[in-house]
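J.: Got a sequence here, can you model it:
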Amino acid sequence: MTRYFFHISQSGQTVLDHEGDEFASLDDARTNAVKAVRELVAAKIKSGLIILNEHMEVRDEADALRLIISFHEVIEGQLKR
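T.: As a prediction, this is how the structure comes out:
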């Protein structure tokens, strides 16, 4: 199991995930990250907030960047369904 950290970057600021979560694979971490982004986007929309150039960075235990998940790409993916 590898521990992955999910940092959120928005408006030039980054909210760091100091705890992270363990996953069996990077694909499992990606699935979790996309689900979390969907929930964040839904909460922002319900609150009437605008989604700008926000993204989630997924980093491993060595702080290596493994994924970048754009909020806009997640929204576009949902709209194509």
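J.: hey, let's count contacts and neighbours off CA atoms from now on
T.: Noted.
J.: How far does the longest strand along the chain sit from its chain's centre?
T.: Using DSSP state E to define each element, the chain has its longest strand at strand 2-10. Relative to its chain's centre, strand 2-10 lies at 7 Å (CA atoms, centre = their mean, to the nearest Å).
J.: Which SSE is immediately downstream of it?
T.: Using DSSP states H and E, the helix or strand that follows strand 2-10 in sequence is strand 13-15.
J.: Can you point out the buried residues in that next one?
T.: Within strand 13-15, no residue counts as buried by 16 or more other CA atoms under 10 Å.
J.: Quick one: distance of that strand to the chain centre.
T.: Counting by CA atoms, centre = their mean, strand 13-15 comes out at 12 Å from the chain centroid.
J.: want to put them side by side, so please do this one too:
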Amino acid sequence: MKRFFFNIREGGELIKDPDGTLLSDLNSAISEANGAARELLASEIRSCRSADGRSMEITDKTRTAVAVIALRSIVLG
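T.: Reported below is the predicted structural model:
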């Protein structure tokens, strides 16, 4: 199992995931991030806020970014 962190970036601000999640591989981390991004996007829509410019960054145990998911990409498919 590997530890992945799911940070939220909004413009120049980064909200770090302090604990991370143990997952088997990067594909599992991307799947987890897509689900979390959908939930975040739904919350933004319910609050009448835009998700433009926001993204979820997946980092490994060294805090190196291994994938980025733009919230806008969830809407666009």
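J.: Just give the TM-score of the two.
T.: Remark: TM-score between the superposed chains equals 0.95 [TM-score structural alignment, normalised by the length of the second structure]; 77 aligned residues with a CA RMSD of 0.8 Å.
J.: okay, now Arg3 of the first structure: neighbour count?
T.: For Arg3 of the first structure, the neighbour count with other CA atoms under 10 Å is 17.
J.: Was I right to think it contacts Glu22?
T.: Yes: assessed by CA atoms under 8 Å, Arg3 of the first structure is found in contact with Glu22 at 4.1 Å.
J.: thinking again about what came up before, next, the residues that contact the longest strand of the first structure from outside, please.
T.: For strand 2-10 of the first structure, the surrounding residues in contact (CA atoms under 8 Å, 6 or more residues apart in numbering) are 14-25, 29, 33, 52-61.
J.: Narrow those residues to those that are buried.
T.: The neighbour-count criterion (16+ other CA under 10 Å) marks 20, 22, 29, 33, 54-60 among the contacts of strand 2-10 of the first structure as buried.
J.: just checking, what's the longest helix in the second structure?
T.: Taking DSSP state H as the criterion, the second structure has its longest helix at helix 26-46.
J.: With the first structure overlaid, report how far the next helix or strand after that helix is off on average.
T.: Once helix 26-46 of the second structure ends, the next helix or strand along the chain (criterion: DSSP H and E) is strand 54-59. By mean CA distance after the TM-score superposition for the first structure, the fitted strand 54-59 of the second structure averages 0.5 Å away from its aligned residues in the first structure.
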